[in-house]
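Chemist: Could you work out the structure for the sequence below:
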Amino acid sequence: MKLLLPFLMLLSTFDIYVHSVQTTRQEDINPYPDKPRLSFRTDGTFKITVFSDQHFGENPWDSWGPEHDAASVNLMKTVLADEKPDYVVLNGDLITGENTFKENATTIIDQIVAPLNDLKIPFSTTQGNHDNQNNITHLDEIKREQSVAPLSYTRTAPPGIGGDDQHGPGTYWVPVYPTQDAQTPCLILWFFDSRGGFANTSEPNPSNPQGVDDWVHESVAGWIEDEVSKMDAAWGSGEESRAALAFVHIPPHFVQELQANLDSSKEPGLNADQLGEGSSQAANPSTLGNDGPFWNALTDKVKNLKALISGHDHGNEWCAREPTKGVIFCFDKHGGYGGYTQDGWGYGVRNLVFKSTKPDTTVDTWIRLEGGEEKARVVLGPDYDN
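Modeler: I've put the predicted structure just below:
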């Protein structure tokens, strides 16, 4: 017995050490140690509402510009009060940057996030091509958002990831836990910066502005692989323990083929924007396109990916499965009164509800219009579009 006691004490000490190392690793990988932990509801569901292409700040020198912004704020207030989401995503083109003035460009962010601040709803943003212009950059918007919105979970990628640090930094992920006291997340929300727009120049109105590449930079592919490896080491296999959902403003170029084969009976929703040059991430002569490294890394490395969700094309709101990877793609709904539109398109949001904390859960999604009408309801899961 005397010989056994030191051994048991040593074993107990080892167990404490292992537990301490595991806890430290879990804490180290959590990117939000000072923010409230995001978690599923007690009924095992999690609801996300997506606003896209709000285009605040248009034509401030005309009456209709500020009127459109006021209408967009009212839409947000109406939808948020009705839907009561657990999380909100603002999926790009927050501001029509080419219409804003240098002295007030970033303060438009205050107006956009005010309804979320008032209701204390956590949220994330991506930035779009109109958010990179002569008087605004993606980094400018992110910094302002972080300074005025305590429940913003938007952050920037490490240096060298995403291309130009000013115009493409918004690539990151957000963990969601099954309960407040859970040690490991059951859902990862991924956000990618598709860049686009124009870079700042020294001229106030440059005759030849410098265009910014409009696709997710190839450096993001290696970052995805590294981040997934860290998650697996800290939290266990993603395939067995975590679901995922991804957001990017400009859709990958493969959506053009999806549109050509849509079946409205299985893939419902407005399909009014014809896809072509400028409507998706720029393709080169190869079959992968410039967004190929990002697309391959996302679909190969991120397990249980329920969908990739984009905005950019205001007249589309459908979902379809990409056949070579088996991943579902969805368009958002044009959510602001700014930006182009046509009669009958309407304004609204995309809702997504995770049905359980399990990695193989299905996700209900639908378009909700400003007046409350619901349309294009589908279930994202293994049986969708098969």
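Chemist: CA atoms for contacts and neighbours, from now on please.
Modeler: Will do.
Chemist: Tell me where this protein has strands.
Modeler: In the chain, the segments counted as strands under DSSP state E are 46-51, 87-91, 123-126, 172-176, 187-192, 243-248, 305-310, 319-321, 328-331, 348-354, 363-369, 374-380.
Chemist: For the fifth one, name the packing helices and strands.
Modeler: Spelled out, it's strand 187-192. The helices and strands touching strand 187-192, judged by 3 or more Cα pairs under 8 Å, 6 or more residues apart in numbering; DSSP states H and E, are strand 123-126, strand 172-176, strand 243-248.
Chemist: any chance of the strands of the chain in JSON lines, with mean neighbour count and distance to residue 288 too?
Modeler: Shown next, in JSON lines, are the strands of the chain (neighbours: other Cα atoms under 10 Å; distance: least, Cα to Cα, whole Å):
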{"stretch": "strand 46-51", "mean neighbour count": "24", "distance to residue 288": "28"}
{"stretch": "strand 87-91", "mean neighbour count": "23", "distance to residue 288": "24"}
{"stretch": "strand 123-126", "mean neighbour count": "26", "distance to residue 288": "23"}
{"stretch": "strand 172-176", "mean neighbour count": "21", "distance to residue 288": "23"}
{"stretch": "strand 187-192", "mean neighbour count": "23", "distance to residue 288": "18"}
{"stretch": "strand 243-248", "mean neighbour count": "23", "distance to residue 288": "17"}
{"stretch": "strand 305-310", "mean neighbour count": "23", "distance to residue 288": "17"}
{"stretch": "strand 319-321", "mean neighbour count": "25", "distance to residue 288": "17"}
{"stretch": "strand 328-331", "mean neighbour count": "24", "distance to residue 288": "17"}
{"stretch": "strand 348-354", "mean neighbour count": "23", "distance to residue 288": "28"}
{"stretch": "strand 363-369", "mean neighbour count": "21", "distance to residue 288": "28"}
{"stretch": "strand 374-380", "mean neighbour count": "18", "distance to residue 288": "25"}
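Chemist: so can I have a markdown table of those showing distance to residue 338?
Modeler: Formatted as a markdown table, the strands of the chain follow (distance: least, Cα to Cα, whole Å):
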| stretch | distance to residue 338 |
| --- | --- |
| strand 46-51 | 13 |
| strand 87-91 | 14 |
| strand 123-126 | 17 |
| strand 172-176 | 27 |
| strand 187-192 | 23 |
| strand 243-248 | 19 |
| strand 305-310 | 18 |
| strand 319-321 | 24 |
| strand 328-331 | 18 |
| strand 348-354 | 13 |
| strand 363-369 | 16 |
| strand 374-380 | 22 |
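Chemist: Could you also give me the structure for this next sequence, so I can compare it with the first?
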Amino acid sequence: MSQAYLGLAPSSSIHGSNVALPLRFNANGTFQLSIFEDLHFGENAWDSWGPQQDINSVKVINSVLDKESPDLVVLNGDLITGDNAFLENATIYIEQIVGPLLDRDLPWASTYGNHDHQYNLSSDTLLAHEQRFPNSLTQKMVQDPHAGTTNYYLPVYDHNCTTPSTCTPLLLLWFFDSRGGARFQTLNSSGSQIGLENWVDVSVVSWFQQTAAQLVNTYQKTIPSLAFVHIPPYASLAFQRAGVDAHREPGTNDDVPLAPQAQGWCPDGVTNDGSCEYGGQDVPFMSALATAPGLIAVFSGHDHGDTWCWKWDRLLPNMTVAGPARGVNLCFGQHSGYGGYGNWERGARQVKIEREKVGRGVLEAESWIRLERGGVVGRVELNATFGEDWYEATNGSLTYCPTCNYTGAG
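Modeler: Predicted structure coming up:
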């Protein structure tokens, strides 16, 4: 099998690594992920508050990782505020972001968000910079020019698997590029930047469905999976409008209404002048998620003030796609960076999978948010009764940086 199939990183490096590849469950029978999102490095480098925000964001990463011991770190979009970046040094912030991961010899995998696609920031160049490090597992598996960049999957094997070609994965991790932002170094006839579509492209949907079917055929079984995409699908907005219960879906719910894929675009897929609220272009992606066998949960960022999970198991108002009867959990993480808007306490969502359960095909995960100051909020069991079970509400604690600026982009 090829390296791309196994989810292995390129061999070139600028940093030594003892990362054990491929990804495997650890010896205690669990696999844990730490999801950092909306870090927004690189805002206003010419002012004192911009670099200070980046220093504080590194402290968040270190603080969380001092408390948690993940097997994989996910950087789930808006790593860099590319609309503030200079063409010559737009990728330099990657080294600041991954420094704490390299210090701990942790592997990571990224999705890119709307602020990682900008006039002065090429997502393909960002990927090439990430791949200079052997700890980076970020890939590009879909080559369609409209697909974006970070569309790929990673298999996770049992702890005792030493030869992946002879093992069946216990878990699959799917990563999707929801794009958005602006086209790299491209202007229209009037000299203005050109907006990039903000949904998962149909070429990626086709790849996802075909690849998932091939994997079922190869292994003669459905493998449980998790998915990551920066901009949430419209289904999350439909649920928010129906009502988020602070005890059934604990978390902050301060971004109302939230900003889904295809927001601001018209159904023609061309017009994004603000004349349309929502164009519906993410319907194929939602359909693929709703029919994906074995999918446990989808994790998004983008809306800094939303941190709840919910079970999509029905048809919601103003939607044409129903969630599967067994349910797919759609979750937000926690705003991790001091860049970007909002004063909510920074942190990172944690997700833990038990080998014994996924080995039996049980589609469950445990999840919680680790905050910068050490606390834990929003702990939930994403299981058959999630959405019915009662949990303690999240208090939505705040943190402030007197020298930082919170009016940055979302």
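Chemist: Any idea what the TM-score is?
Modeler: Put the two chains on top of each other and the TM-score (TM-score structural alignment, normalised by the length of structure 1) is 0.85; 348 aligned residues with a Cα RMSD of 2.2 Å.
Chemist: hang on, the earlier thing: out of the strands of structure 1, which is closest to residue 386 of structure 1?
Modeler: Nearest to residue 386 of structure 1, of all the strands of structure 1, is strand 319-321, at 8.3 Å by Cα to Cα.
Chemist: Read off where that closest one ends up in structure 2.
Modeler: Under TM-score structural alignment, the match for strand 319-321 of structure 1 in structure 2 covers residues 309-311.
Chemist: What's the match for residue 295 of structure 2 in structure 1?
Modeler: Per TM-score structural alignment, residue 295 of structure 2 is aligned with residue 305.
Chemist: what about its match, distance to residue 55 of structure 1?
Modeler: Distance of residue 305 of structure 1 to residue 55 of structure 1, given as Cα to Cα, to the nearest Å: 29 Å.
Chemist: go on, residue 290 of structure 1?
Modeler: To residue 55 of structure 1, residue 290 of structure 1 is 26 Å away according to Cα to Cα.
Chemist: higher neighbour count, the two?
Modeler: residue 55 (28 against 22; other Cα atoms under 10 Å).
Chemist: can you pull the contacts of whichever residue in structure 2 pairs up with that one?
Modeler: Correspondence of residue 55 of structure 1 to structure 2, assessed by TM-score structural alignment: residue 40. By Cα atoms under 8 Å, 6 or more residues apart in numbering, residue 40 of structure 2 lies in contact with 78, 79, 80, 81, 115, 337, 338, 339, 340.
Chemist: can you do 6 Å?
Modeler: 78, 79, 80, 81, 339, 340 (Cα atoms under 6 Å, 6 or more residues apart in numbering).
Chemist: roughly how far apart are it and residue 156 of structure 2?
Modeler: As for residue 40 of structure 2, its distance to residue 156 of structure 2 is 29 Å (criterion: Cα to Cα).
Chemist: contact partners of stretch 143-160 of structure 2?
Modeler: 7, 23-26, 111, 139-141, 169-177, 201.
Chemist: what distance separates the start and the end of it?
Modeler: 34 Å.
Chemist: Of all the residues in that stretch, which ones are buried?
Modeler: Within stretch 143-160 of structure 2, the residues that count as buried by 16 or more other Cα atoms under 10 Å are 147-159.
Chemist: a markdown table please, covering those residues and showing distance to residue 350 of structure 2.
Modeler: Putting these into a markdown table (distance: Cα to Cα, whole Å) gives the following:
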| residue | distance to residue 350 of structure 2 |
| --- | --- |
| 147 | 28 |
| 148 | 26 |
| 149 | 25 |
| 150 | 21 |
| 151 | 22 |
| 152 | 21 |
| 153 | 19 |
| 154 | 18 |
| 155 | 19 |
| 156 | 17 |
| 157 | 19 |
| 158 | 20 |
| 159 | 20 |
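Chemist: Which member of the residues you listed is positioned nearest residue 301 of structure 2?
Modeler: Nearest member of those to residue 301 of structure 2, counting by Cα to Cα, is residue 150, at 15.2 Å.
Chemist: what residue of structure 2 matches up with residue 79 of structure 1?
Modeler: Match for residue 79 of structure 1 (TM-score structural alignment): residue 64.
Chemist: Would you mind getting the average deviation of the match of strand 319-321 of structure 1 from structure 1?
Modeler: On superposition with structure 1, the mean distance recorded for stretch 309-311 of structure 2 (mean Cα distance after the TM-score superposition for structure 1) is 0.8 Å.
Chemist: Translate residue 252 of structure 1 into the numbering of structure 2.
Modeler: Counting by TM-score structural alignment, residue 252 of structure 1 corresponds to residue 233 in structure 2.
Chemist: what do you get for residue 140 of structure 1?
Modeler: By TM-score structural alignment, residue 140 of structure 1 lines up with residue 125.
Chemist: any idea how far its match is from residue 341 of structure 2?
Modeler: 26 Å.
Chemist: Compare neighbour counts for the two and give me the winner.
Modeler: Neighbours were counted for residue 125 of structure 2 and for residue 341 using other Cα under 10 Å; residue 341 has more, 19 against 13.
Chemist: Figure out how far the longest helix along structure 1 is from the centre of its chain.
Modeler: Secondary structure assigned by DSSP state H gives helix 4-29 as the longest helix of structure 1. Counting by Cα atoms, centre = their mean, to the nearest Å, helix 4-29 of structure 1 is centred 38 Å from the centre of its parent chain.
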